[in-house]
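# Mind looking at a prediction? Sequence and model below.
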Amino acid sequence: MKILIIEDETGLRDSIQAYFTGEDSVCETVKDFTSAIAKVSVYRYDCIILDLTLPLGNGLDIIKHLKANQFNDGILIISAKNSLDDRLTGLDLGADDYLTKPFHLSELKSRVTAIVRRRSFNGNNVLKFNEIDIDLAAKTVKINDQFVKFTRKEYSLLLYFVANKGKVVSKSAIAEHLWGDSIDIADNFDFIYSHIKNIRKKLVEAGGKDYIYAAYGMGYKFNEA
């Protein structure tokens, strides 16, 4: 998952980031309205964790901006108990869910996971594509009913391809999905080629097909032959 945390409270922001970072998640943070608008105008996220009360602006205007531009990022509002009207307004504007502060981080993660699963995988816990079965909860992959071990980045990339099957995804979109902000320090996309090569090899060695096709000058497509 690629997640953006928009929260001005440093302790809470850092706690959420630490809790989500790792496994298959890339987690970015901003602390004010202006920085948040700059982020969501350029980058796409599986889920945005959004505090409505922000320095320099209102979180509701971020939701309006996303919807006006037809961006399909998942949105989870986190807000204080006394802001019920704002939470309801946020849901009316198109947010997916809300959670009242204070909350347990485990519940926050469950809510985020549910949003991503509902938006990207039709609410399913197991994503299927021909002989490939991806268990979203266990983060495991079966090919022809046999478990195949993928690294965390390989798993994340395979999941990204299957979720976007039939669509051409650019190398820059892949890089941002896997590395988020830290991609800015990369000189080239050689690491993408390496991960794709490994995924192809593991699919074929397990008796599966290689569904990854290069779209010359554009990126890659995961699709039937």
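Nice, thanks for sending it over. Just so we're clear, the structure is a prediction, and the values are computed from it rather than from any experiment.

# C-alpha from now on. contacts and neighbour counts both.
Will do.

# Can you give me the buried ones in stretch 151-167?
Of all the residues in stretch 151-167, those buried under the rule 16 or more other Cα atoms under 10 Å are Lys153, Glu154, Tyr155, Ser156, Leu157, Leu158, Leu159, Tyr160, Phe161, Val162, Ala163, Lys165.

# Dump those to TSV, plus distance to Pro102.
Formatted as TSV, the buried residues of stretch 151-167 follow (distance: Cα to Cα, whole Å):
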residue	distance to Pro102
Lys153	32
Glu154	35
Tyr155	33
Ser156	30
Leu157	33
Leu158	35
Leu159	32
Tyr160	32
Phe161	36
Val162	36
Ala163	33
Lys165	38
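
# Take this one as well and set it beside the first:
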Amino acid sequence: MKILVIEDEADLREIVKASLLKEEYTVETAADYGSALEKVAVYDYDCILLDIMLPGGNGLQILDQLKNEGKSDNVIIISAKDSLDDKLKGLELGADDYLTKPFHIAELNARIKAVLRRKQREGKHTLEMGNIVLDLNERCLFIAQEPVPLNRKEFDMLNYFLLNKNRLVSKSALAEHVWGDNTDQADNLDFIYSQIKNLRKKFLASHADVDFEAVYGIGYKLVEK
């Protein structure tokens, strides 16, 4: 699960990020209106924590854009402004929840899990292609109805490819989605090739109907054989 934390207070942003990483979420952050707007325009997130007062703009403007794109139902507003008007406006724009600062991290985690549970119930629980089925609830893969073990990164990577099947996925977009902000610390993207290689071995051993098609210098496509 991938979460975006939009928060300008550096200490709070890092505390929330550290807590979410312990829960084994993929976490990205944005400290101002401009960077937040750029990220929500390019990437999809399972949950967004959104501060209202941001340098350069208002979080409700970001929420308005998300609503226009049908993505506002996974947003939790976190704000020091304990204003009924702001709360009602946020909920009218489709925000899923509203949490006023200061708050306990345990409460935030509980709110996030509730949002994710609701989102999963409303959506599909599996992704399928050929003879492979990825169970999103149990985080497991079945090939020809037989279970195939995956580590966390392999699961997240395959999940992303199945959401974009038959589409070219660039290495940078894939790294950003699966590894989040920590991608910037990597000297190169060779680790992606390593994960692709591991998945290919599992596909081959289990006679999967799908495979990765490499597009030299750009990325990969998940295609049926």
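It's in. Because the structure is predicted, anything quoted here is derived from the model rather than measured.

# out of the buried residues of stretch 151-167 of the first structure, what pair is the most spread apart?
Within those, Lys153 and Lys165 form the most distant pair, 17.9 Å apart (Cα to Cα).

# can you map out the strands along the second structure?
Per DSSP state E, the second structure carries strands over the ranges 2-6, 26-30, 47-50, 53-54, 57-58, 75-79, 97-100, 126-129, 132-135, 140-143, 146-148, 169-170, 210-215, 219-224.

# got TSV for those strands, with mean neighbour count too?
Below are these laid out as TSV (neighbours: other Cα atoms under 10 Å):
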stretch	mean neighbour count
strand 2-6	23
strand 26-30	22
strand 47-50	26
strand 53-54	19
strand 57-58	14
strand 75-79	24
strand 97-100	19
strand 126-129	16
strand 132-135	20
strand 140-143	20
strand 146-148	14
strand 169-170	17
strand 210-215	16
strand 219-224	19
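
# Format these as CSV; extra columns: distance to Leu12 of the second structure.
Output for these, formatted as CSV (distance: least, Cα to Cα, whole Å):
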stretch, distance to Leu12 of the second structure
strand 2-6, 10
strand 26-30, 11
strand 47-50, 12
strand 53-54, 14
strand 57-58, 18
strand 75-79, 11
strand 97-100, 13
strand 126-129, 35
strand 132-135, 34
strand 140-143, 34
strand 146-148, 39
strand 169-170, 32
strand 210-215, 40
strand 219-224, 36
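
# Asp181 of the second structure: which of those is closest?
Short answer: strand 26-30, nearest of the strands of the second structure by Cα to Cα, at 5.3 Å.

# The second structure: helices as residue ranges?
For the second structure, helices defined by DSSP state H occupy the ranges 10-22, 33-42, 59-68, 84-92, 105-122, 152-163, 171-179, 190-205.

# Output those in CSV; the columns should cover distance to Ile48 of the second structure.
As requested, the helices of the second structure are exported to CSV (distance: least, Cα to Cα, whole Å):
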stretch, distance to Ile48 of the second structure
helix 10-22, 12
helix 33-42, 9
helix 59-68, 10
helix 84-92, 13
helix 105-122, 9
helix 152-163, 18
helix 171-179, 14
helix 190-205, 26
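
# wait, which of the ones you listed is closest to Met53 of the second structure?
helix 59-68 (6.2 Å).

# Figure out how far that closest one is from the centre of its chain.
Distance of helix 59-68 of the second structure from its chain centroid, counting by Cα atoms, centre = their mean, to the nearest Å, is 18 Å.

# Please apply the same query to stretch 18-29 of the second structure.
11 Å.

# Kindly report the same for stretch 23-43 of the second structure.
Taking Cα atoms, centre = their mean, the mean C-alpha location of stretch 23-43 of the second structure is offset from the chain mean by 10 Å.

# Then stretch 1-17 of the second structure?
Worked out by Cα atoms, centre = their mean, stretch 1-17 of the second structure lies 14 Å from the chain centre.

# Contacts for that stretch next, please.
25-32, 36, 45-51, 54-55, 105, 156, 177-178, 180 (Cα atoms under 8 Å, 6 or more residues apart in numbering).
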